[in-house]
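**Student:** How does the following fold in three dimensions:
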Amino acid sequence: MLAAQRQELILDRLRRTGAVRVAELVESLAVSDMTVRRDLDALAARGALRKVHGGAVAPEGPRTEEPGFEAKSTRQAAEKRAVARAVAGLVEPHTAVGLSAGTTTAAVAEHLTEVPGLTVVTNSLRVAEVFHESPRPDRTVALTGGFRTPSDALVGPLALASIRGLNLDTLVLGVHGMQERAGFTTPNLMESETDRALVEAAGRLVVAADHTKWGTVGISTIAPLERCDVLVTDDGMDAEARAALAERVGRLVVADVPGTGPDAEHGEDGEDGGHREHGGDRPTDGEDA
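**Tutor:** Purely as a prediction, here's the structure:
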């Protein structure tokens, strides 16, 4: 197969899934690891993709581009599941928890359905559906009103009015992107306003973001990196990015994605992977950072 043919196949998979892994391409294209990496280098030089640890993702789009929920749900699915498991382990029973909109927070909600005594506040239709499908008599779920965005978030004056005055123990925040200068960002101006209100209502901010969010910048900043008490990402995050994040957030938790990446051997047996923590400069909730 010619290089041009391989690269077109790589781009076709990238258009369908939003990301590609070197190991998977080696197997599907029946070529060497070095050949795949050369193809990725060539495509990156053309601006057709953005290389990340272990593979590549679609190039960053306009800062106001907001993919729909269904489109985002197929991207980095394994990474999001690993992040969601680690985030859910940070939520204590009988606490007030906020969940913002997003595919990762919807995955977190699935892991929280068995946690007793939660009071959940969300502006996400998908998150509310997860809890509705797994009812518990000891759980309360409050869904804000508002206008619906492409990511199935409820935003606007009604959402803000229902959030203001609340006091949440923990907010689990999903983000479109994160960067040293811009902080945590979103491409939707109204959604950023609602997210900022949720952040202000929370005693502890937990950000759930897979490694592809690093370096992506939406038009509006939700919060600076330093506001984050715990950032949970996956083992695809490269060492330089981990170091930059660990300097700015309270705690950096890196979830192992089972069967992938150089850190896969650190995961537990079975479907669930493990995670490792990288301390920041400040403790959170009485724990050592």
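**Student:** Going by C-alpha atoms from here, please, whenever you check contacts or count neighbours.
**Tutor:** Fine.
**Student:** May I have the distance across stretch 70-85, first residue to last?
**Tutor:** Length of stretch 70-85, first residue to last, Cα to Cα, to the nearest Å: 21 Å.
**Student:** How much space separates Leu125 from Leu231?
**Tutor:** Leu125 is 24 Å from Leu231, by Cα to Cα.
**Student:** So the two - more neighbours on which side?
**Tutor:** More neighbours surround Leu231 than the other of Leu125 and Leu231, with 26 against 20 (other Cα atoms under 10 Å).
**Student:** I'd assumed Val206 was in contact with the more buried one.
**Tutor:** Yes - here Leu231 reaches Val206: they are 5.8 Å apart, a contact under Cα atoms under 8 Å.
**Student:** Please enumerate the helices of the stretch 1-150 of the chain.
**Tutor:** For the stretch 1-150 of the chain, applying DSSP state H, counting those that start in this stretch gives helices covering 3-17, 22-29, 33-45, 69-73, 77-88, 103-112, 125-133.
**Student:** Rebuild those as TSV, extending it with distance to Arg276.
**Tutor:** Shown next, in TSV, are the helices of the stretch 1-150 of the chain (distance: least, Cα to Cα, whole Å):
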stretch	distance to Arg276
helix 3-17	27
helix 22-29	23
helix 33-45	28
helix 69-73	25
helix 77-88	10
helix 103-112	18
helix 125-133	27
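**Student:** Relative to Leu245, which of these is closest?
**Tutor:** Set against Leu245 and scored by Cα to Cα, these come closest in helix 77-88, at 15.9 Å.
**Student:** Let me know the distance separating the residue nearest to Asp234 when sequence neighbours are not counted from Arg81.
**Tutor:** Closest residue in space to Asp234, ignoring its immediate chain neighbours: Ala255 at 4.5 Å, by Cα to Cα, 6 or more residues apart in numbering. The gap separating Ala255 from Arg81 is 9 Å, by Cα to Cα.
**Student:** Give me the more crowded residue out of those two.
**Tutor:** Using other Cα under 10 Å as the criterion, Ala255 and Arg81 rank with Ala255 on top: 32 against 26.
**Student:** quick one: that one and Met178, what's the gap?
**Tutor:** Ala255 is 17 Å from Met178, by Cα to Cα.
**Student:** try Glu200
**Tutor:** Glu200 sits 19 Å away from Met178, going by Cα to Cα.
**Student:** which one of the two has more residues nearby?
**Tutor:** Met178 (26 against 18).
**Student:** Sequence B follows; please return its structure for comparison with A:
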Amino acid sequence: MSRRFSQRIGLISPRTSVQREDMDERLANRAWSLFLRHFIQERAYFLNEDSVSRLLFFLLWDDFFGARVDEIPETVNTTVAVIRDWYDQSKWNEKYDLIQFFSDLQHLQENSTSANELRNSSEKFTSAVNDLLQSEKSAYRFVGDTLSEITDESEIVEIESALNAPNKYSDAKAHISMALRKYSDREAPDYRNSVKESISAVESAFTAFNGEKNKNMSAALSAAEKNGLVLQPALRSGILNLYGWTSDESGVRHALLGGSDGVTEHEARLMLVLCSAFVNYVASKFQ
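**Tutor:** This is a model prediction of the structure:
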């Protein structure tokens, strides 16, 4: 939507600061409205008359709240009121936990009409809430199906492109997805292993490109060049240097043997974006 009249004439200022480790009332209210729109709108009044609502609330009580499912109220309105009370009292990160839960319903492992409807609602909810997070300047976005703290739109595009690479690069895509999950884990981020997964994605991309696994990155680069991949010398050197950082005796992989490797959030994020970009580069050369 366009800016409000009050903003255009300078009486109020639009939000310019990023919402990190926070969720203001406006964002919380709008996210709640999206839940109602995509999951609750036009549902029957009594749960026993609506199989979709029964499945949704069963999963919510059992998997998210860890509560007794026989305590779910009998009506949709009363059940929604219970969820709203929890939501209003929850911390900012718990609200994001609930948003992630609703998005994860896209991958519900159940074959039924109700499950299909929930998956469809979840997909639409995820797309809508992502637009909301952007418009309200949240520091968090769904990248693929993972809610992540990545605020630069170009970085999001790069990672999403890698996650959507051709099926030939399925192993590389899996490594990028795991790197993203380890980077984005709010409770226990694993930056060291995120870096490992990122560089493994590049190795897997070369394996797909070359049609065989090479013994090291230098050999993979040489094989790729023989197979038609043209790399500028500086780019080639940069890839080898990144690989060396993760593989030498003081690097990330060898640090698994013990001690602190000193890998920070910033380094993990850098590797995730760079390796995603390189997977995209290789995939663009050989579909």
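**Student:** List the TM-score for the superposed pair.
**Tutor:** TM-score for the superposed chains, counting by TM-score structural alignment, normalised by the length of the second structure: 0.24, backed by 113 aligned residues with a Cα RMSD of 5.7 Å.
**Student:** quick revisit: Gly183 of the first structure: which of the helices of the stretch 1-150 of the first structure is closest?
**Tutor:** Gly183 of the first structure sits nearest to helix 103-112 of all the helices of the stretch 1-150 of the first structure, at 18.2 Å, using Cα to Cα.
**Student:** Could I get the buried residue list for the helix or strand that contains Asn29 of the second structure?
**Tutor:** For Asn29 of the second structure, the element it lies in under DSSP states H and E is helix 25-35. Under the neighbour-count criterion of 16 or more other Cα atoms under 10 Å, helix 25-35 of the second structure has Leu27, Ala31, Trp32, Leu34, Phe35 buried.
**Student:** list the helices and strands it packs on?
**Tutor:** Other elements packing on helix 25-35 of the second structure under the criterion 3 or more Cα pairs under 8 Å, 6 or more residues apart in numbering; DSSP states H and E are helix 113-135.
**Student:** Tell me which other helices or strands the helix it packs on touches.
**Tutor:** Here helix 113-135 of the second structure touches helix 25-35, helix 51-59, helix 92-104, strand 141-143, going by 3+ Cα pairs under 8 Å, 6+ apart.
**Student:** Between these, which one is closest to Leu235 of the second structure.
**Tutor:** Within those, the stretch nearest Leu235 of the second structure is strand 141-143; the backing value is 26.4 Å (Cα to Cα).
**Student:** Any buried residues in the helix or strand following the closest one, and which?
**Tutor:** Per DSSP H and E, the first helix or strand lying C-terminal to strand 141-143 of the second structure is strand 146-148. If you call a residue buried by 16+ other Cα under 10 Å, then strand 146-148 of the second structure has these buried ones: Thr146, Leu147, Ser148.
**Student:** hmm, back to that, out of the helices of the stretch 1-150 of the first structure, nearest to Ala161 of the first structure?
**Tutor:** Closest of the helices of the stretch 1-150 of the first structure to Ala161 of the first structure is helix 125-133, at 17.3 Å (criterion: Cα to Cα).
**Student:** which of the residues in that closest one are buried?
**Tutor:** For helix 125-133 of the first structure, by 16+ other Cα under 10 Å, it's Leu125, Arg126, Val127, Ala128, Val130, Phe131.
**Student:** and what of stretch 21-35 of the first structure?
**Tutor:** For stretch 21-35 of the first structure, burial by neighbour count (16+ other Cα under 10 Å) applies to Arg21, Val22, Leu25, Val26, Thr35.
**Student:** rewinding a little: just send the buried residues of helix 125-133 of the first structure back as CSV, with distance to Ala45 of the first structure too.
**Tutor:** Formatted as CSV, those follow (distance: Cα to Cα, whole Å):
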residue, distance to Ala45 of the first structure
Leu125, 39
Arg126, 38
Val127, 39
Ala128, 42
Val130, 42
Phe131, 45
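**Student:** Nearest to Thr126 of the second structure among the helices and strands packed on helix 113-135 of the second structure would be which one?
**Tutor:** helix 92-104 (5.5 Å).
**Student:** so what does that closest one touch, helix or strand wise?
**Tutor:** Judged by 3+ Cα pairs under 8 Å, 6+ apart, the packing partners of helix 92-104 of the second structure are helix 113-135.
**Student:** The helix it packs on vs helix 92-104, what angle?
**Tutor:** 130 degrees (axes from the mean of the first three to the mean of the last three Cα atoms, to 10 degrees).
**Student:** now the angle between helix 51-59 and helix 113-135 of the second structure, please.
**Tutor:** On the basis of the same axes, to 10 degrees, helix 113-135 of the second structure is oriented at 70 degrees to helix 51-59.
**Student:** and helix 113-135 of the second structure with helix 25-35, angle?
**Tutor:** Using the same axes, to 10 degrees, helix 113-135 of the second structure lies at 160 degrees relative to helix 25-35.
**Student:** And helix 113-135 of the second structure, what's buried?
**Tutor:** Along helix 113-135 of the second structure, these residues count as buried under the neighbour rule (16+ other Cα under 10 Å): 114-116, 118-119, 121-126, 129-130, 132-133.
**Student:** Can you tell me which of those is nearest Gln7 of the second structure?
**Tutor:** Leu132 (19.0 Å).
**Student:** Against Leu34 of the second structure, how distant is the closest one?
**Tutor:** From Leu132 of the second structure to Leu34 of the second structure the distance is 9 Å (Cα to Cα).
**Student:** And Leu272 of the second structure, by the same measure?
**Tutor:** Computed as Cα to Cα, the Leu272 of the second structure to Leu34 of the second structure distance reads 30 Å.
**Student:** Leu240 of the second structure too?
**Tutor:** 46 Å.
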